[in-house]
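J.: Task: produce atomic coordinates for the following.
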Amino acid sequence: MALTKIFDISSRSLAVYRRALEVTSHNIVNAANENYSRQRILLETETSNLTAGIVWGNGVKVADVQRMRDKLVDAHIINTNQKYSDSSRQNDLIRQVEDLFSEPSDLGLSNLMTTFFSSFNELAVSPNSLPLRTNVLNAANNLSAKVTSINHSIISLKSDIKQEFQQKVNQVNTLLRQIQQVNHEQFSNAFNGVPVNDLLDRRDALVDQLSKLVNITVVYDNTNSAVISIGGALAVDRMHSAEFIAEENNGKLNLRVKDGSYPIVLTGGELNALSDVYSKKIPSYKQKLDSVINKLVEAVNAEHVQGYTISDPQKTGLNFFDGYTNGELSVNSEITNDPNKIAISLDGTEGNGEIALRIAQLSDAKLLNGNTLQEGYSSLINNIGNDGMLQNNYTDANQVVLDELAQLKISQSGVSIDEEMTNVLKFQRTYEASAKLIMIADDMLKTILEMV
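T.: As a prediction, the model looks like this:
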């Protein structure tokens, strides 16, 4: 009986420590895999037997292969991912808007407006000078071209944002389907006694990716399936995954469940960044730009229409700008074709430049709620810069939190090669000792048989 017990215990021990070596080897080869969670084999004493009044030990068994993961840290990472991705993407997009204005530079609207009004001031001194009239026309055309270019670029940027929003929604749907599939597989495997730790690592990696795209809430049901909501709407569980669609309504980019009636409330992730910049920030910037340009056109035309040209025949009642329509600013085609039709004579007499002087003085006039055109435009540029700086500060702050959480995650789930190699040696020695026990028991059995 004793020899048989030694064989049983030792054989069981070989299997246990072979499994321990497998787990340790799996850890080592995944040390560089950032989505891998360290696994720890838990051993416990096998249940003893009571035979003929004697308690017989049965050795060791594998109680569990534990996945080292802290769900509280994971929850913080998911929450911070949403904030970081939102602020980071908003910062990038706002910087793109800022670049459209080319400020401060010679090509910026601020300098072009200054040049435009200065050209009228120079023309007021020599009203009949064709070179100075040409300078006015060139300054006006440069100003018009920049305004039009900015607006065309804004339209192009919004188109790119809308396209990216759709692509991100497609990514969300793909991730939801993959998470649902892993939910199903881990449930089936767990039910059949198949290890699921690697599947759970894969699912957590998918959830991390999802949290960078959109604001999510994650809980786990009694089958350890991830149940995820997006903005309060069920997105995925073990049985199904929802499909979301992108839509534009009243100039706002929305996310909606395909069969749902109402848009999802976006509060984080790249989708919120894209929607917020597209739906709120860019329209706000555009409205402020339009107010400056509309007031400039209105004020210049109001003065110019009173003036007389030096063309033959003289004309009056001409607008200097054709208008500002659909983001396009252009100079009156009559003036473009003939700079002598710049109407700056107040009374029609030769050498009178009163209208030119009035137009030049518009640069200092309080035309925008008590502000000059330059002040109104500078306010716009400052708003864009401040919005970008705010998002940059949020990004930096969230990066610090993510770095700290990453270290916490590594301390809990990361693989230490030194620690694992120590375990390899420990398990190897125990495995060898178990094998030696079998050899000893075998020798003892041979001795007994030889005595018979």
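
J.: Going by C-alpha atoms from here, please, whenever you check contacts or count neighbours.
T.: Noted.

J.: Could you report the separation of T223 from N332?
T.: Distance of T223 to N332, given as Cα to Cα, to the nearest Å: 73 Å.

J.: again, but for G351
T.: In terms of Cα to Cα, G351 sits 23 Å off from N332.

J.: Show me how far stretch 371-388 is from its chain's centre.
T.: Centroid separation for stretch 371-388 versus its chain: 26 Å, with Cα atoms, centre = their mean, to the nearest Å.

J.: contacts for that stretch?
T.: 90-91, 94-95, 97-98, 103, 110, 113, 285, 288-289, 292, 295-296, 363-368 (Cα atoms under 8 Å, 6 or more residues apart in numbering).

J.: and for comparison, fold this next one:
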Amino acid sequence: MTSTFHGLELGKRALVAQQAALSTTGHNVANANTIGYTRQRIEMQVTNPISNAGLQLGTGVEAHKLVRLREEYLDVQLRGENKNLGYWEAKSDAFTKIEELMNEPSDEALAYTLDEFWKGWQDLSNSADSAAARSVVRQRGVAVTETFNHILNSLNLMQSDLKNVVGTKTSEINSLSKQIGNLNDQIGRLVPNKYEPNDLYDQRDVLVDRLSKLVNVKVTPAANGMVDVSVGGELLVSGRTANTLTVGYDNTSGLVDPAEIKIAGKTISLESGELLGRIESYGILGGESKSTIPTMKDNINNLAMTFVNAVNSIHENGLNLDNINGVSSTKLPFFIGTSAQDLKVNPEIMKSLNLIAAANEETSGQSSTGNGKNALDIANIKMDGSLQFLGSTSTMDEFYRNIIGQLGVDSQEAQRMKDNSEVSVQQVENRRLSISGVSLDEEMANMIKFQQAYNAAARMVTVMDQCLEKVINGMGRVGL
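T.: Got it, this is the predicted structure:
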């Protein structure tokens, strides 16, 4: 025969189990809008029965386990897509900034400034002795040099900013690794004592998701609920230990040296992620084809110096007014400078318009102030198809159009890949939320279900109390 209090114990267990289920439901509702929260559920199981005269009498229910409703496969898939999104966001950002800098086509851009420069020489060829035409040529030359200076200075500043961003992202990665290591430590202390630190798991997953956008990560389970996180084949987080990622630079070029991207002193290979996108935008040694800003700087410098050499070559072979008038035999270059960054109009020409060489030697060996053939030759550089640019032969216009065209293609490709990655990440995130996210409708239905079960269990305790009251206070009092 079972104990008189068997029914009370059964009801008590039911109350405790349903109360735990209600508390879990309330926890889910409270965190419906918490980023990274995974909904939880109490798993109930039947308690061990009591054998009585060959019968198995049930003893009720117990809350067996508190589980997180999460699909690990979707976590892996999301982190794989996340690194691509981070990479293409970084590349797209760099291309967009360069496009804004080049500002083509517009009246302030380099193409327009060069066209105006050629027109100035064309006009000067028709009025070689005109001080006004010479002044226009000089000022348009100044405009060209200032435009080249601005582009190179802006690219250098952009590159400097990117170096700071690389440092910031590296620090962020190391901070995330330390936080993951700390959470591993807390989890590793709780799990052996039969606790289910689900909220700590959620916090750790949020950090790993953030880390996966910065670098390509691989997460593997470790002892006592902890995880190991590796990047490029080396452990960034090993249980409670967080290692440090460092990025080094080549002393000669100033570019990032792939051999100096290390974790705990061991070289790693970055496959994707925002950090790699920023590094490639800044410039990576041996990866010139992927180095966004260095490639653009090389193209602009090559354009500028080819332009300067072509103009100076003709200008120095021409005759200026001082040469014609016998004041001086000195012939000067129109531009001076070693790169687009320090390019400027010759200071001597800035002092005297007479030093602009618009004329050339005529067949008779004599020249006149009205001779503008040299100015015309300079104006015709625009259509000269024999200029050498980075091993190829083309006109200045064609080479510059190729620079801008390639920039547009690369930017469009980066934007397209970024958009595709965003769609992929969102699709995986939606699938993950369908499993792990909190549905208020579902939680309300569960709340009512658990409430009714709790009420029924409480009613059972009341009935058993009444039965016991009758047994204790009513039996053995016959006739009273």
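
J.: where do the strands sit along structure 1?
T.: 39-45, 49-51, 54-56, 60-67, 216-220, 226-230, 233-236, 244-249, 252-257, 321-325, 328-331 (DSSP state E).

J.: CSV please, covering these and showing distance to D276 of structure 1 and mean neighbour count.
T.: Output for the strands of structure 1, formatted as CSV (distance: least, Cα to Cα, whole Å; neighbours: other Cα atoms under 10 Å):
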stretch, distance to D276 of structure 1, mean neighbour count
strand 39-45, 42, 15
strand 49-51, 68, 10
strand 54-56, 70, 11
strand 60-67, 39, 16
strand 216-220, 17, 17
strand 226-230, 17, 21
strand 233-236, 20, 20
strand 244-249, 12, 16
strand 252-257, 8, 21
strand 321-325, 25, 17
strand 328-331, 25, 20
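
J.: Can you show me the helices along the stretch 101-250 of structure 2?
T.: Applying DSSP state H, counting those that start in this stretch to the stretch 101-250 of structure 2 gives helices spanning 110-126, 131-190, 198-214.

J.: average gap between the last one and structure 1?
T.: Aligned to structure 1 and superposed, helix 198-214 of structure 2 gives a mean residue distance of 0.7 Å (mean Cα distance after the TM-score superposition for structure 1).

J.: Over to stretch 151-170 of structure 2?
T.: Averaged out, stretch 151-170 of structure 2 is 0.5 Å away (mean Cα distance after the TM-score superposition for structure 1).

J.: what does N301 of structure 2 align to in structure 1?
T.: Taking TM-score structural alignment, N301 of structure 2 has D290 as its aligned residue in structure 1.

J.: That should have said K373 of structure 2, apologies.
T.: By TM-score structural alignment, K373 of structure 2 lines up with E354.

J.: I figured its match was touching V125, is that so?
T.: No: E354 of structure 1 is not in contact with V125 according to Cα atoms under 8 Å; the separation is 9.4 Å.

J.: neighbour count winner among those two?
T.: E354 (21 against 16; other Cα atoms under 10 Å).

J.: OK, contacts around the more buried one?
T.: A124, I344, S345, L346.

J.: Show the contacting residues for the second one.
T.: Shown here is I344 of structure 1, whose contacts under the criterion Cα under 8 Å, 6+ apart are A124, P127, H304, G307, Y308, T309, N352, G353, E354, I355, A356.
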